[in-house]
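*Asks:* Provided below for reference: sequence and predicted model.
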Amino acid sequence: MAGLAALGLFAGALVACSAGGTGARDEGPARTAPVGSTAPGTTVSPAPDAAAASPSPSPTPASVNAVRLVKSDPKVSSDIKRDLKPCVAKEYPVDVSYGNLTGGTSNDIVVNVMTCGDAVGIGTYVYRDDDGTYKNVFQAEEPPVYAEIDRGDLVVTKQVYEKGDSVASPSGEEILTYRWSGGRFTEVERTHNDYSHAVDGESPSPAQDG
């Protein structure tokens, strides 16, 4: 009888294993303690708050009128103010970007002023929120010029033209990277790229082998 009972228990164990698939948990290792409890002698740290771990971005100043900001800026040249007119209806040739460049509590504003006909950048400006008033902390008015925000740095691109170049076909470009330090922007990197004009025309046909 004792032998039959042991055989019955062994068979039951085989049935239990076959009913559970592989015998291991498909979703991962089994818990060593019930859900909501901890094993003796174990200390569990509270889960980090996702909202606290990732700081919220600075609010975007949606109410800022970039055209009015540029035209009221005493540092902006009178020529650019005069040329800053709508291209179509009330559409001004102005690109605006928001981002934290100066480490302030609110986003800085990058404004690029362009021409209507060929969209050539004629002026770029950075405005920083100074106690509710936007202050001009950077400007470049040597066209063609255009500025962008790249991972917290200010990247200014200047097209280089040589004699005979058309507006649409410059000879190269200068890329200047600025970083906010000590209350002002300081140049930290400069890259020069030369463009090839060979792609503007037809390439000569390769010589035929005799």
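*Replies:* Arrived safely, thanks for sending. These numbers come from a predicted model, not from an experiment.

*Asks:* contacts and neighbour counts: CA atoms only from here.
*Replies:* OK.

*Asks:* Count the residues that sit near Val96.
*Replies:* 17 (other Cα atoms under 10 Å).

*Asks:* Contact partners for the residue nearest to it when sequence neighbours are not counted?
*Replies:* Once flanking residues are discounted, Val96 sits nearest to Val111: 4.7 Å by Cα to Cα, 6 or more residues apart in numbering. By Cα atoms under 8 Å, 6 or more residues apart in numbering, the residues touching Val111 are 66, 94-97, 124-126, 147.

*Asks:* which among those residues gets closest to Thr115?
*Replies:* In terms of Cα to Cα, no member of the contacts of Val111 lies closer to Thr115 than Val94, at 8.8 Å.

*Asks:* Roughly how far does that closest one sit from Tyr125?
*Replies:* Distance check for Val94 against Tyr125: by Cα to Cα, to the nearest Å, it reads 11 Å.

*Asks:* next up, a second structure to put side by side with the first:
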Amino acid sequence: MQAAFTAVAVVVALALFASACATGGTGARDEGPAHDAPGGSAVSASLAASPSASAAPDPREAVRLVKKDPAVSAQVKRELKPCVSDDYPVDVSYGDLTGGAADDIVVNVLSCGDQVGVASYVYREQGGDYHNVFKAEEPPVYAEIDRGLLVVTEQVYAKDDALSNPSSEYVIQYLWTSDRFVQKHRNRTDYGPLGGGDESAPDS
């Protein structure tokens, strides 16, 4: 009989010990994944690293920004329409190009069918509003942010060139200096028997 009571006591003690460990484990498990789960604290940490990102417009806001911009040509505004439903052909990116308090916005307007760059713009926040500080409206063109520089790619076509085979390509780097973008370097690649070339641009 004594052995039976001892066995029961051991079982109860083990059960209580297991329950206590499980409770502690659950507490740690509930707290840990909250930092890694998508949509949780990881997103907040990302926004905290770039405070202005939360105020940056989504693609539809970028479209409105372009459409109300007096510096944008009437043709670009007229052709900037949704490709499917409310899906506008724009590529929007944010980053520090001008050293402002908020992220700068780079907007590329594309064609619907082949996604060719129609025009590129850069907007800088000033006094609570975004202002156009760069535009390129000679397609095909595409602008992006690369290590603090504005990099613009322009493709050049001869009369009989297919869309997939431009005659040459320019890659131009701009640096924000004295409240404007200054061309720092221009690289030209010729897609032909002569190969590519490289030319440097002046600092002003």
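*Replies:* That came through, no problem. In this text the structure is predicted, and so the values were computed from the model without any measurement.

*Asks:* So after superposing, what's the score?
*Replies:* TM-score for the superposed chains, counting by TM-score structural alignment, normalised by the length of the second structure: 0.67, backed by 143 aligned residues with a Cα RMSD of 1.5 Å.

*Asks:* hmm, back to that, most widely separated two among the contacts of Val111 of the first structure?
*Replies:* Ala66 and Ala147 (14.8 Å).

*Asks:* Pro70 of the second structure looks like it's in a helix, true?
*Replies:* No: counting by DSSP: H, G, I helix; E, B strand; the rest coil, Pro70 of the second structure is not part of a helix but coil.

*Asks:* how about it, what's its match in the first structure?
*Replies:* Aligned by TM-score structural alignment, Pro70 of the second structure pairs with Pro74 of the first structure.

*Asks:* measure stretch 144-154 of the second structure end to end?
*Replies:* Termini of stretch 144-154 of the second structure sit 12 Å apart (Cα to Cα).

*Asks:* Reformat the contacts of Val111 of the first structure as CSV; add distance to Asp165 of the first structure and secondary structure.
*Replies:* Shown next, in CSV, are these (distance: Cα to Cα, whole Å; DSSP: H, G, I helix; E, B strand; the rest coil):
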residue, distance to Asp165 of the first structure, secondary structure
Ala66, 32, helix
Val94, 25, strand
Asp95, 25, strand
Val96, 28, strand
Ser97, 30, strand
Thr124, 23, strand
Tyr125, 27, strand
Val126, 30, strand
Ala147, 22, strand
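
*Asks:* Can you select the buried ones from the residues you listed in ChimeraX?
*Replies:* In ChimeraX syntax, the buried subset of those is picked out as below (16 or more other Cα atoms under 10 Å):
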select :66,94,95,96,124,125,126,147
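
*Asks:* Under the alignment, what does the residue nearest to Val96 of the first structure map to in the second structure?
*Replies:* Val111 of the first structure maps onto Val107 in the second structure, by TM-score structural alignment.

*Asks:* cool, Lys158 of the first structure as well?
*Replies:* For Lys158 of the first structure, the residue aligned by TM-score structural alignment is Glu154.

*Asks:* host element of its match?
*Replies:* strand 149-156 (DSSP states H and E).
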